[in-house]
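Student: What follows is a predicted protein model with its sequence.
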Amino acid sequence: MASGRSAVRLTERELDDFLAANLKVQVATVGPDGAPHLTTLFYTLVDGRIAFWTYRSSQKIANLRRDARISCLVEDGTEYAELRGVSIQGTARLVEELDEVRALGTRVVSAMAGGADLGELGDQIVDGQARKRVGVVVEPVKVASWDHRKMNGALPRHDNGA
């Protein structure tokens, strides 16, 4: 029987399902002074990799142009015994060709809308936004995952007095 960190690690299938089921990712880039720059974004998966779009003039894009290192965190759960997450360290591949940015943006916005077709108006909005944005695909170097629901003797839930 596995113990410690290996006991709570997500299987490859669990990891894929977890990333596919979530929408938000915390993204850290390296700021100009070397300090982390942290933000939260909506994402989609492209060939199993986290991908998002953001404004071309954003601090994270300026950081990634200077230093392509990126860390991402997708997490879930409220109580300790429910915590699940995936931490990815990697490099960012910038997507700047307009049609590719538009396609990525369509996927992100559709995911935000619960997978719905955006319709003509939604397509027009994405098209206008794509001209101002850059796509980012995270190329993983190191992946860590955990699912505390797999722990034996997990801590009891907190009683918040409700």
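Tutor: Cool, got the structure.
Student: switch to C-alpha atoms for all contacts and neighbour counts from now on
Tutor: Fine.
Student: And what about P140, helix, strand or coil?
Tutor: strand (DSSP: H, G, I helix; E, B strand; the rest coil).
Student: That one contacts T91, correct?
Tutor: Yes - P140 is within contact range of T91, at 6.7 Å (criterion: CA atoms under 8 Å).
Student: what about the nearest residue to R9 once chain neighbours are set aside, neighbour count?
Tutor: Using CA to CA, 6 or more residues apart in numbering and skipping residues adjacent in sequence, the residue nearest R9 is W146, 4.5 Å away. Per other CA atoms under 10 Å, the neighbour tally for W146 reads 20.
Student: take the one below as the second:
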Amino acid sequence: MPEQLRPQRRSRRVAMAPDEVDAYLAEQRTCRVATTSEQGPHVTALWFVWHDRAVWLYSITDSQRWVDLNRDPRVAVLVDSGHDYLELRGVEITGTAEVVGEVPRTGADQPELAEPEALFARKYFDLDAMPYDGRHAWLKVTPNKIASWDFRKMRG
């Protein structure tokens, strides 16, 4: 993680505190991942876990996202929710993606992946251990900026 995250400048009144960001990202299931392809912006929805102040993505290794991030590791990740205006909440993370572990992931011992894989297996598969399919590998997104909003804070 960078020495210090760039501070959020706008909308501080509705910004989430770090513990609120942690709780929100732990409960949400889907993020949008924005990369830059040779043709321009590319956005996909993906499952994720938030661990140790980083976004962990279990990505298909022959996806456009994987190609993009291997060419240019800069990435934006958006997680948002809410229907009515005063329910809107979200977190936008900009940072750098790096491959962690084997490609594709087959389950070889990788201590850095133990906790993200346990979280992912429980969150999405209701399992204690991660299932491997020989098509996915891990990307760790280290934030350089986190912007958040919780419009519920605007209620009188």
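Tutor: Nice, thanks for sending it over. Just so you know, these numbers come straight off a predicted model, no measurement behind them.
Student: TM-score them against each other, please.
Tutor: The TM-score (TM-score structural alignment, normalised by the length of structure 2) is 0.80; 140 aligned residues with a CA RMSD of 2.1 Å.
Student: To which residue of structure 2 is the residue nearest to R9 of structure 1 aligned?
Tutor: The equivalent of W146 of structure 1 in structure 2 is W149 (alignment by TM-score structural alignment).
Student: The helix or strand harbouring that match vs structure 1, mean deviation?
Tutor: With secondary structure defined by DSSP states H and E, W149 of structure 2 is part of strand 136-150. Taken over the aligned residues, the distance from strand 136-150 of structure 2 to structure 1 averages 0.7 Å (mean CA distance after the TM-score superposition for structure 1).
Student: Aligned to V43 of structure 2, what sits in structure 1?
Tutor: So V43 of structure 2 corresponds to L38, using TM-score structural alignment.
Student: neighbouring contacts of the helix or strand encompassing that match?
Tutor: Element membership for L38 of structure 1, per DSSP H and E: strand 36-42. Here strand 36-42 of structure 1 makes contact (CA atoms under 8 Å, 6 or more residues apart in numbering) with 23-31, 52, 60, 108, 112.
Student: Could you rerun that using 6 Å?
Tutor: 23-31 (CA atoms under 6 Å, 6 or more residues apart in numbering).
Student: need the contact list for the residue lying closest to T40 of structure 1 once chain neighbours are set aside.
Tutor: Excluding the flanking residues, the one nearest T40 of structure 1 by CA to CA, 6+ apart is Q26, at 4.3 Å. Counting by CA under 6 Å, 6+ apart, Q26 of structure 1 touches 39-40, 72-73.
Student: pretty sure Q26 of structure 1 is in a helix, no?
Tutor: No - read with three-state DSSP, Q26 of structure 1 is strand and lies in no helix.
Student: Residue in structure 2 paired with it?
Tutor: By TM-score structural alignment, Q26 of structure 1 lines up with R32.
Student: Contact partners for the residue at minimal distance from the centre of structure 1?
Tutor: Centroid-nearest residue in structure 1, with CA atoms, centre = their mean: V25, separated by 3.3 Å. V25 of structure 1 makes contacts with 40-41, 73-74, as judged by CA under 6 Å, 6+ apart.
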